[in-house]
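S.K.: following is a predicted model, sequence given first.
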Amino acid sequence: MVSFIIRFWTYLILLIPSILCTLFVLYHLLFDRTLRLALNNHAIIVLLIICLICQITIYPWMLQFYWLDDFWERSLFFCTLWQFLDWGLYVTQTVLFAWATIERHILIFHHKWMATKFNRFFIHYLPLTLLLLYCLLFYIILDFFPACENFYLEGDMICVFVCAFYVYDLYMYETIAHQLIPVFTIVIFSIILLLRTFFFKWRMRQPIQWRKYRKLAIQVLSISLIYLLFSFPFALITLLYLLGWTYSVYGAVLPFANFCSYLSILLFPFVTLASLPTLRRRVKNMLPPYRKFVRAIAARTNMNNRVHIR
């Protein structure tokens, strides 16, 4: 069990830098034409927007809840909104990134499929849009327009229980289709991408093309690592519970896995920044010590060149 005080300080320390990093990366991805038009960045942009929405809503609410030690009266609508933003957007982000890991195989190994506008629309834009709309509509209907009455849970952080989950078939569909399949898709396709990339490097004899494809692979693999470390445990214990784990064991492990799953959104923008070489260079150039170091190296290089010329 992770105490409220540990959760509070962990999330608080990460939250403000995470928001600033998200704004920085989003600004450059949206206003730099080259980065904005790159197909591999479109899913990342959507995921960062989802991150930002969560960072300025549910995380401050969580900090408030932990600070008050669960003595916080809230309305049923507020609790339902919290449920939608917390779980609905978390699932949406996971589903979209699962598609991004699949699409990265196309962008690297079958890039000719994207040669025409028609193909780009049906292979790239349409799946991303449909998955986004599907997830949002699914949870809007489930949370705000249920066929039954949601339950208010006064002492819980997310103070509502969605009554639709009493329907066993719906619960199983949501668990398998929205939780297990996306997370395991990320893990499996990331491993396959890593293996295919190494094989591609061995077979390919064009260093420039290889560097380009390596960057595309590194971007999605580094982000996949977040899901592997912080989201995969939550999905794994859910799967084990469905396969027969007792509720006592499941309930003992779940709080820690839940705590870790919230870290994925806070760490996502940092890993995204680190995986984009263009933005990494811009950050370095913004740091005064780094600029002084570069100028010193440049001056020393020029001096050495003059000596050699003489």
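M.R.: Arrived safely.
S.K.: drop to CA atoms for contacts and neighbour counts, all remaining ones
M.R.: Noted.
S.K.: give me the neighbour count for residue 105.
M.R.: Neighbourhood size, residue 105 [other Cα atoms under 10 Å]: 19.
S.K.: can you give me the buried ones in the helix or strand hosting it?
M.R.: Assigned by DSSP states H and E, residue 105 belongs to helix 89-109. Applying a neighbour-count criterion of 16 or more other Cα atoms under 10 Å, one finds 89-108 buried in helix 89-109.
S.K.: before we move on, what about stretch 18-35?
M.R.: 18, 19, 21, 22, 23, 25, 26, 28, 29, 35.
S.K.: the second one and residue 195, how far apart?
M.R.: Think residue 19. Between residue 19 and residue 195 the computed distance is 34 Å (Cα to Cα, to the nearest Å).
S.K.: before we move on, the earlier item: turn the buried residues of stretch 18-35 into a markdown table, including distance to residue 288 and secondary structure.
M.R.: Supplementary listing: those in a markdown table, determined by distance: Cα to Cα, whole Å; DSSP: H, G, I helix; E, B strand; the rest coil:
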| residue | distance to residue 288 | secondary structure |
| --- | --- | --- |
| 18 | 22 | helix |
| 19 | 22 | helix |
| 21 | 18 | helix |
| 22 | 22 | helix |
| 23 | 21 | helix |
| 25 | 20 | helix |
| 26 | 23 | helix |
| 28 | 20 | helix |
| 29 | 23 | helix |
| 35 | 25 | helix |
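S.K.: okay, now the one to match up with it:
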Amino acid sequence: MIVMLIIGLMIELVDIPFHLIFLHLGIVQPSIPFICVLWWFMDLGLYNGFTIIMAWSSFHRYLFIFHDRIFLPGKKRFLFHYLPLIILLLYILIFYIYVIIFPPCKNTFDYTLPVCNDYPCYLDDVVLGIWDSVVNGILPTFIICIFSVAILIRVYHQKRRLVNQRNQWRQQRKMMIQLISSSVLYLMPNVPLSLLILAHLCGLPEDVGVDPQLYFDYLCYFVCCIHSQKRFNNILTQHNLFFV
């Protein structure tokens, strides 16, 4: 979770200010390749990296809830807890540094579109484009879905068996709620996006779904408001009292 928070913070510190500047000026500023490459690396590279880590977190949490013995101190703990995360982080950095910062082709930047058109040249490569879309984007999203549902099913079937082990049941329920909550918030905008990308790979024209895709892109920023409703209500109440 700490790794995901760090990655998410890095993305938002770049993505949100750049979007606000573009929406205010109608153009990417400063209009230089470095800004586009940085924005692509955060918006595509680290965002897909976040998806991959989220998928691993879903699988990891499944193991931690139902096979917690493998995380006891020792070689197994390093093998199942730390090593996969290290490998995934190295893969994310190496892959996206290669395809975005040192691409095997020539990038073109459109400063009149959000995220400089958000289309690095490697996406036109048959192997790299499909690999990134499927392995780094679509597959992790469905892994999150699968293990979230699997945890719900396993917990439901084990609830009766653990009815006399209240402490263990409470611990499992707490971890399950944490995972399902974060997974649902993430999947709300990303499942439609993944299905749209999959449809484009299967032959759907690229111009179909452009507007919905833009809406779902911006919807990602609003999922945090679900748990902030009470705070917003308090702010609005204080605001109304101030002006009354």
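M.R.: Received, thanks. The shown structure was predicted, so the numbers you read here are calculated from the model rather than taken from an experiment.
S.K.: what TM-score do we get after superposing?
M.R.: For these two chains in superposition, a TM-score of 0.86 is obtained (TM-score structural alignment, normalised by the length of the second structure); 226 aligned residues with a Cα RMSD of 2.0 Å.
S.K.: related to what we said a few turns ago, counterpart of the helix or strand just after the helix holding residue 105 of the first structure in the second structure, which residues?
M.R.: For helix 89-109 of the first structure, the following helix or strand on the C-terminal side (DSSP H and E) is helix 117-120. With TM-score structural alignment applied, helix 117-120 of the first structure matches the range 74-77 in the second structure.
S.K.: likewise stretch 82-97 of the first structure?
M.R.: The counterpart of stretch 82-97 of the first structure in the second structure, counting by TM-score structural alignment, spans residues 39-54.
S.K.: what is the aligned counterpart of residue 177 of the second structure in the first structure?
M.R.: Using TM-score structural alignment, the partner of residue 177 of the second structure in the first structure is residue 218.
S.K.: can you get me a residue count around its match?
M.R.: 17.
S.K.: and what of residue 168 of the first structure?
M.R.: A count of neighbours around residue 168 of the first structure, defined by other Cα under 10 Å, yields 10.
S.K.: got a list of what the most centrally placed residue in the second structure touches?
M.R.: With distances taken as Cα atoms, centre = their mean, the second structure has residue 51 as the residue nearest its mean C-alpha position (3.7 Å). By Cα atoms under 8 Å, 6 or more residues apart in numbering, the residues touching residue 51 of the second structure are 136, 137, 140, 141.
S.K.: just checking, the second one touches residue 48?
M.R.: What that stands for is residue 137 of the second structure. Yes: judged on Cα atoms under 8 Å, residue 137 of the second structure makes contact with residue 48 at a distance of 5.9 Å.
S.K.: what do the two both touch?
M.R.: Between them, residue 137 of the second structure and residue 48 share no contacting residue, judged by Cα under 8 Å, 6+ apart.
S.K.: could you pull out the helices for the second structure?
M.R.: Along the second structure, counting by DSSP state H, helices occupy 2-25, 33-40, 47-66, 75-77, 83-96, 126-133, 139-158, 166-201, 210-219, 229-243.
S.K.: mean deviation, the third one versus the first structure?
M.R.: Once the two models are superposed, helix 47-66 of the second structure sits on average 0.6 Å from its counterpart in the first structure (mean Cα distance after the TM-score superposition for the first structure).
S.K.: now do the longest one
M.R.: Its matched residues in the first structure lie on average 1.0 Å from helix 166-201 of the second structure after superposition (mean Cα distance after the TM-score superposition for the first structure).
S.K.: list the helices and strands that helix packs on?
M.R.: helix 47-66, helix 139-158, helix 210-219 (3 or more Cα pairs under 8 Å, 6 or more residues apart in numbering; DSSP states H and E).
S.K.: what angle do helix 139-158 and it make with each other?
M.R.: 150 degrees (axes from the mean of the first three to the mean of the last three Cα atoms, to 10 degrees).
S.K.: buried residues, helix 166-201 of the second structure. List them.
M.R.: Judged by neighbour count (16+ other Cα under 10 Å), helix 166-201 of the second structure contains these buried residues: 169, 172-173, 176, 179-180, 183-187, 189-191, 193-194, 196-198.
S.K.: thanks a lot, see you next time.
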